[in-house]
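[1] Make a model of this:
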Amino acid sequence: MTQPPQPGTNPYAQSGPNGQPGPYGQQPPQGQQPQQWAAAPPAPPTRRGGMGVLKILKIIGAVAVLIAVGVGYFLSQDDADHAKAGDCLKNNGTQISPDLQVVECGGATAEYKVVQVHQDTLDTAKCENVSDIGYQEQTSGGRRSSGKKFVLCIDKIKK
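    Model (predicted):
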């Protein structure tokens, strides 16, 4: 059986070194200050002027889109709709569905030479008695343009 606590003593008090009473409700040992509790937890560190991950990803995405647009623009510069008289062409498609591309005239891939270009028409009769072939093309436009239509009068390069 346990003994009841003696009057005037705290049964929950912790004893410090050398059996002296601890800081909970008792006097601290000599030379030590009583422990004090803070009123509120410390504030979280404030965010400094660094860039966030989301902001960095947005910048990378914008740069990637600009690069894709630039590459698309430069790749389309050698299409038939940019051909001028004197340019040479290569057919990357078939006879039924041609895909003409501007190439160097001295190169081995050159198949045709542009004799004349007629803008804003699809009338290949303009090439009669001028060239071997009349090639017509109409590009589809976006919301703001109706597209581009033209006729190339071309001669087959004899090798």
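[2] okay, CA-based contacts and neighbour counts for the rest of this
    Noted.
[3] Let me see the ranges of the strands in the protein.
    Along the chain, counting by DSSP state E, strands occupy 88-91, 100-103, 112-119, 133-139, 148-156.
[4] quick one: buried residues of the third one?
    Residues 112-118 are the ones in strand 112-119 that count as buried (16 or more other CA atoms under 10 Å).
[5] Now render those as a markdown table, adding distance to residue 53.
    Output for the buried residues of strand 112-119, formatted as a markdown table (distance: CA to CA, whole Å):
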| residue | distance to residue 53 |
| --- | --- |
| 112 | 53 |
| 113 | 53 |
| 114 | 53 |
| 115 | 56 |
| 116 | 55 |
| 117 | 52 |
| 118 | 53 |
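[6] Please give the structure of this sequence too, so both can be compared:
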Amino acid sequence: MLAIGLGVLALAVWASRDQANLAKVGNCLTNKGTAASPDLVIVDCEATPAEFRVLKVVPDTSATSACNGVAGMKQVYAYQSKAKQVVLCLGPAK
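    Model prediction:
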């Protein structure tokens, strides 16, 4: 998968090991992996490890351009497995 940055860091993953495919608007996430191999986990927004808040969820695509114009967006995460594609538009957790 190729994730194209929109002037922000674009994260991408093929495996289904993380919880990105379960994230909903308002959820907070932390990356237990690296920028090159992310492993996003849903966490309590008040918890210390919360890094990102989901601002928008765009199902059935891996096009990071789906986050263009989302207010407060700092990063884009494109998730793709054999069964599902989703793009998360992420802002700061706090």
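[7] Report the contact partners of the nearest residue to residue 88 of structure 1 once chain neighbours are set aside.
    The shortest distance from residue 88 of structure 1 to any non-neighbouring residue, by CA to CA, 6 or more residues apart in numbering, is to residue 113 (4.3 Å). Contacts for residue 113 of structure 1 (CA atoms under 8 Å, 6 or more residues apart in numbering) come out as 85-89, 105, 154-157.
[8] Out of those, flag the one nearest to residue 97 of structure 1.
    Relative to residue 97 of structure 1, the closest of the contacts of residue 113 of structure 1 is residue 89; by CA to CA it sits at 14.9 Å.
[9] Could I get the contacting residues of the closest one?
    Applying CA under 8 Å, 6+ apart, the residues contacting residue 89 of structure 1 are 80, 100-103, 105, 110-114.
[10] can you tell me which residue in structure 2 aligns to it?
    When structure 2 is aligned by TM-score structural alignment, the residue opposite residue 89 of structure 1 is residue 29.
[11] which residue packs closest to that match, ignoring adjacent ones?
    Leaving aside its sequence neighbours, residue 29 of structure 2 sits nearest to residue 42 (CA to CA, 6+ apart; 4.5 Å).
[12] The one you found pairs with which position in structure 1?
    Matched across to structure 1, residue 42 of structure 2 falls on residue 102, judged by TM-score structural alignment.
[13] in stretch 25-37 of structure 2, what counts as buried?
    Buried residues in stretch 25-37 of structure 2 (16+ other CA under 10 Å): 27-31.
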